[in-house]
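Asker: with the input below, show me the fold.
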Amino acid sequence: MRFAGGEVAVGSYEEAGVSIDAGNRAAALMRAAVESTHGPGVVPLPGGFAGLYRLSGYREPVLASTVDGVGTKVLVADELGRYTSLGADIVNHCANDVLATGARPLIFLDYVASGRLIPEVVAGIVSGAAEACRELGVALVGGETAEMPDLYGSALDVVGACLGVCERGELVTGELVRAGDAVLGLASSGLHTNGYTLARRVLADAGVGYGDTWRGLGRTVGEEYLEPHRAYVRQIEALRREVEVRGMAHVTGGGLVENLPRALGGLGARLRAGSWEEPPVFAMIRELGGIPEDEMRRVFNLGVGFCVVVGAAEAGRALKILHGTGCKAWHIGEVVENGGTVEFA
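Answerer: Predicted coordinates for the structure are as follows:
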């Protein structure tokens, strides 16, 4: 159909750039994976406009919620054509944020937006999220898939929201932290989901490709960059059953320097540089980019993905429990009275 002036009229939503059929196909491809995360707490509501969850067994429940995205890590996945790990990234990132409050993650919702919806790509991301949810005992109760060519162009965005719950008395606020307490660091799996704008720029400027290798990595740079964000839910649950945990921090953007003080109730920390194992990917980035150590510490986790604060006398037992869960962990420093800052010795 043409107007008198010769301009082509847009006759459908698909011709304008959005495919309803592709969205429906994506939903069909991911349905089984999503439903596989549903336990007895999920209230069935076919065709509902929101996910429902039955909350029971709590005397004074407190809800904890968070929302975050995987950022420019999606550009690495796009370059390599491998997207499934992004689902685990966003589930584990959000679950760790909820965990740091003292709550247990219960439900998760995803948001995948793109300029052009490819059902298999979206289904792969959501299937990866569902697998991560099953491992953590979290219900994937809903989500949104959006196709917006005018906004995203060829880009992809992956976002998630998580809701958890605990008794009011189980909250970990940092109020119990005292000078002299031990700071324990739990091993990260690598970059997790932070610092990718710098990490990608370093490779580009140095002429290093995702298919290249680097000493110590044991795999390609691309495989290292796509390593999923590690979750700590099972490990912290095991620890809290045996030891009083006074503070917790998820080490994301800002590194130990900015995230650890948030868990210390106004106190600070003195950390022993070199007291934990740093994955070789950080040495690669440091060397290729000529990045100063202060900047590395402000951008990356440098091998510590989560911190817990326990009484000094409990440090050894706490480490034994964490090691028993299969988690590498180290006594990396102590709490000190230095006004909410982190020092490195």
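
Asker: going forward, measure contacts and count neighbours with C-alpha atoms only.
Answerer: Fine.

Asker: need the contact list for the spatially closest residue to residue 319 that is not a sequence neighbour.
Answerer: Using CA to CA, 6 or more residues apart in numbering and skipping residues adjacent in sequence, the residue nearest residue 319 is residue 329, 6.5 Å away. Residue 329 makes contact with 184-187, 276, 319, 322-323, according to CA atoms under 8 Å, 6 or more residues apart in numbering.

Asker: select only the buried ones of these in PyMOL?
Answerer: The following PyMOL line selects those of the contacts of residue 329 that are buried, judged by 16 or more other CA atoms under 10 Å:
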select buried, resi 184+185+186+187+276+319+322
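
Asker: in CSV: the contacts of residue 329, plus distance to residue 104 and secondary structure.
Answerer: Putting those into CSV (distance: CA to CA, whole Å; DSSP: H, G, I helix; E, B strand; the rest coil) gives the following:
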residue, distance to residue 104, secondary structure
184, 20, strand
185, 20, strand
186, 18, strand
187, 20, strand
276, 27, coil
319, 21, helix
322, 18, helix
323, 21, helix
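
Asker: what separates residue 343 from residue 336, distance-wise?
Answerer: Using CA to CA, to the nearest Å, we find residue 343 at a distance of 10 Å from residue 336.

Asker: the longest helix seen in the chain packs against which elements?
Answerer: Using DSSP state H, we find that the single longest helix of the chain is helix 119-136. Using 3 or more CA pairs under 8 Å, 6 or more residues apart in numbering; DSSP states H and E as the contact criterion, the elements in contact with helix 119-136 are helix 20-35, helix 84-99, strand 104-114, strand 139-147.

Asker: of all these, which one comes closest to residue 14?
Answerer: The stretch from these with the least distance to residue 14 (CA to CA) is helix 20-35; that distance is 7.2 Å.

Asker: what residues sit buried inside the closest one?
Answerer: The neighbour-count criterion (16+ other CA under 10 Å) identifies 22-23, 25-27, 29-30, 33-34 as the buried residues of helix 20-35.

Asker: can you put the helices and strands packed on helix 119-136 in TSV and add distance to residue 296?
Answerer: Supplementary listing: those in TSV, determined by distance: least, CA to CA, whole Å:
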stretch	distance to residue 296
helix 20-35	37
helix 84-99	20
strand 104-114	30
strand 139-147	35
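
Asker: could you also give me the structure for this second sequence? I'd like to compare it with the first:
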Amino acid sequence: MRTYLESGVNVELGNQLVKKIKPIAKSTFRDEVIGGIGSFAALFDFTALCKKYKNPALVSSTDGVGTKLLIAEEMGKHDTIGIDLVAMCVNDILAQGAEPLFFLDYFSAGSLNEEIVLSVINGIGIGCKEAKMALIGGETAEMPSMYRKDVYDLAGFAVGVVDKDKILPQNITVGDAIIGVHSSGIHSNGFSLVRNIIKNCGISYSDLSPWHEKSWGKILLEPTKIYVNSLLPIMSQIKGIAHITGGGLIDNIPRILPNHLAAEIDSWQWPEIFTWLSKEGKVAKEEMLKTFNCGIGMVLVIAQDNIADVCDSLIKSGETVSTIGKIIEKPTDNAKSVIFT
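Answerer: So this is what the prediction gives:
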């Protein structure tokens, strides 16, 4: 008689992994979590939120980390990619003005490697702690023939909450300031282009980069910054937040602007990795700005009167910030929504 194990699915290993994942998840739990890992579905006490929020609205986001995974797999470095997964979801939730609540992950592979799985999940736990959200559940799937050996894929799902009257964006007007909160690097977008440039330049991920005593692999795997601790305390002073992900500044800033307004953006100092990619990869400036964050992980729209307070708070939270522009009236209906000066 044939067995599931003979088909390449090790159910017992999957069960053992769940037991080892439980303490990672439990370390992230908030008071509102009901039960623990292992039930058919995860439970969260919404009644507790109703005591804190007058008219709570749930905010959800799902994302992955794209082909950045391929670099992690080639480097055999899996300890930070889980942080990226959390960051990509939670920063989208922040863009609506919401507080993160809980997170679920999906890990799929051709065959489960205990060391890799636990390294990735531990990274997810680190990200959840930083974001003050609970890793409340997930799925680990073993699918023979779907993936090559030691190749895996990730997806994340996050839920947050915000009072309906505080959902961002709101009340953005001409003259508002645009603040750029700096990124930690490339974050998790544009890696198909990055990998292509690295390959064409004949660079190995183990080679040292030109600027740091770090390998290219470690530079590229720098995890996506999580902005929860720096942005939540100043949400009341923010009119709009654009998370600069796929589409770069060109496509993401317009998502928070009324149709009649545009963002006039001044120049800022690009980190070395982006100037290198543009030069060595022969990538035009507009293509860079539509593919990468170019050093700006979050764009905030605030009233001019709040610039000093907001920037002071962000700097005290450990962020690097720049005032990079202002909101203007569109000269014509068909004018661009983002204008670089």
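
Asker: rewinding a little: of the buried residues of helix 20-35 of the first structure, which is the nearest to residue 75 of the first structure?
Answerer: Nearest to residue 75 of the first structure among the buried residues of helix 20-35 of the first structure: residue 26, at 20.8 Å, using CA to CA.

Asker: identify the residue of the second structure aligned to that closest one.
Answerer: Aligned counterpart of residue 26 of the first structure in the second structure: residue 17 (TM-score structural alignment).

Asker: likewise for residue 219 of the first structure?
Answerer: Under the pairing rule here (TM-score structural alignment), the equivalent of residue 219 of the first structure within the second structure is residue 214.

Asker: what do you get for residue 80 of the first structure?
Answerer: Using TM-score structural alignment, residue 80 of the first structure sits opposite residue 75 in the second structure.

Asker: picking that back up, for residue 264 of the first structure, state which of the buried residues of helix 20-35 of the first structure is nearest.
Answerer: The shortest separation between residue 264 of the first structure and any of those is 37.2 Å, and it belongs to residue 34 (by CA to CA).

Asker: run a quick neighbour tally on residue 9 of the second structure.
Answerer: Using other CA atoms under 10 Å, residue 9 of the second structure is surrounded by 18 other residues.

Asker: distance of the residue lying closest to it once chain neighbours are set aside relative to residue 25 of the second structure?
Answerer: Using CA to CA, 6+ apart and skipping the chain neighbours, the partner closest in space to residue 9 of the second structure is residue 142 (6.0 Å). As defined by CA to CA, residue 142 of the second structure lies at a distance of 20 Å from residue 25 of the second structure.

Asker: which residues sit in contact with the most centrally placed residue in the second structure?
Answerer: Using CA atoms, centre = their mean, the residue of the second structure that lies closest to the mean C-alpha position is residue 88, 1.9 Å off. Taking CA under 8 Å, 6+ apart, we find residue 88 of the second structure in contact with 63-65, 188, 224.

Asker: now with 7 Å?
Answerer: Contact criterion CA atoms under 7 Å, 6 or more residues apart in numbering gives residue 63 as the residues in contact with residue 88 of the second structure.

Asker: that one and residue 289 of the second structure, how far apart?
Answerer: Distance of residue 88 of the second structure to residue 289 of the second structure, computed by CA to CA: 18 Å.

Asker: and if you look at residue 276 of the second structure?
Answerer: Spatial separation of residue 276 of the second structure from residue 289 of the second structure under the definition CA to CA is 14 Å.

Asker: compare the two (neighbour count), which wins?
Answerer: Legend: neighbour count by other CA under 10 Å for residue 276 of the second structure and residue 289, higher for residue 289 (18 against 14).

Asker: so that one touches residue 246, yeah?
Answerer: No: judged on CA atoms under 7 Å, residue 289 of the second structure makes no contact with residue 246 at a distance of 10.1 Å.

Asker: show me what contacts the match of residue 80 of the first structure?
Answerer: Neighbour list for residue 75 of the second structure: residue 217 [criterion: CA under 7 Å, 6+ apart].

Asker: which one in the first structure is aligned with residue 201 of the second structure?
Answerer: The alignment partner of residue 201 of the second structure in the first structure, by TM-score structural alignment, is residue 206.

Asker: kindly report the same for residue 251 of the second structure.
Answerer: Matched by TM-score structural alignment, residue 251 of the second structure corresponds to residue 258 in the first structure.

Asker: can you check residue 287 of the second structure too?
Answerer: Under the alignment defined by TM-score structural alignment, residue 287 of the second structure corresponds to residue 295 in the first structure.

Asker: ok so its match is a helix residue?
Answerer: Yes: applying DSSP: H, G, I helix; E, B strand; the rest coil, one finds residue 295 of the first structure inside a helix.

Asker: burial count for it?
Answerer: Burial of residue 295 of the first structure is recorded as 12 neighbouring residues (other CA under 10 Å).

Asker: likewise residue 55 of the first structure?
Answerer: By other CA under 10 Å, neighbour count at residue 55 of the first structure equals 11.

Asker: now do the one 5 residues further on
Answerer: Neighbour count for residue 60 of the first structure, taken as other CA under 10 Å: 9.

Asker: would you confirm that it contacts residue 165?
Answerer: No: if you go by CA under 7 Å, residue 60 of the first structure and residue 165 don't touch, sitting 10.0 Å apart.

Asker: trace residue 296 of the second structure over to the first structure, please.
Answerer: Going residue by residue (TM-score structural alignment), residue 296 of the second structure aligns to residue 304.

Asker: equivalent analysis for residue 173 of the second structure, please.
Answerer: Alignment note: residue 173 of the second structure maps to residue 178 in the first structure; criterion TM-score structural alignment.

Asker: quick one on the thing from earlier: how much space between the match of residue 296 of the second structure and residue 188 of the first structure?
Answerer: Separation of residue 304 of the first structure from residue 188 of the first structure (CA to CA) stands at 5 Å.

Asker: which one of these two has more residues nearby?
Answerer: Legend: neighbour count by other CA under 10 Å for residue 304 of the first structure and residue 188, higher for residue 304 (28 against 25).

Asker: residues in contact with the more buried one?
Answerer: For residue 304 of the first structure, counting by CA under 7 Å, 6+ apart, the contacting residues are 185-188, 251.

Asker: same thing but at 8 Å, please
Answerer: Residue 304 of the first structure neighbours (CA under 8 Å, 6+ apart): 185-188, 251, 256, 276, 278.
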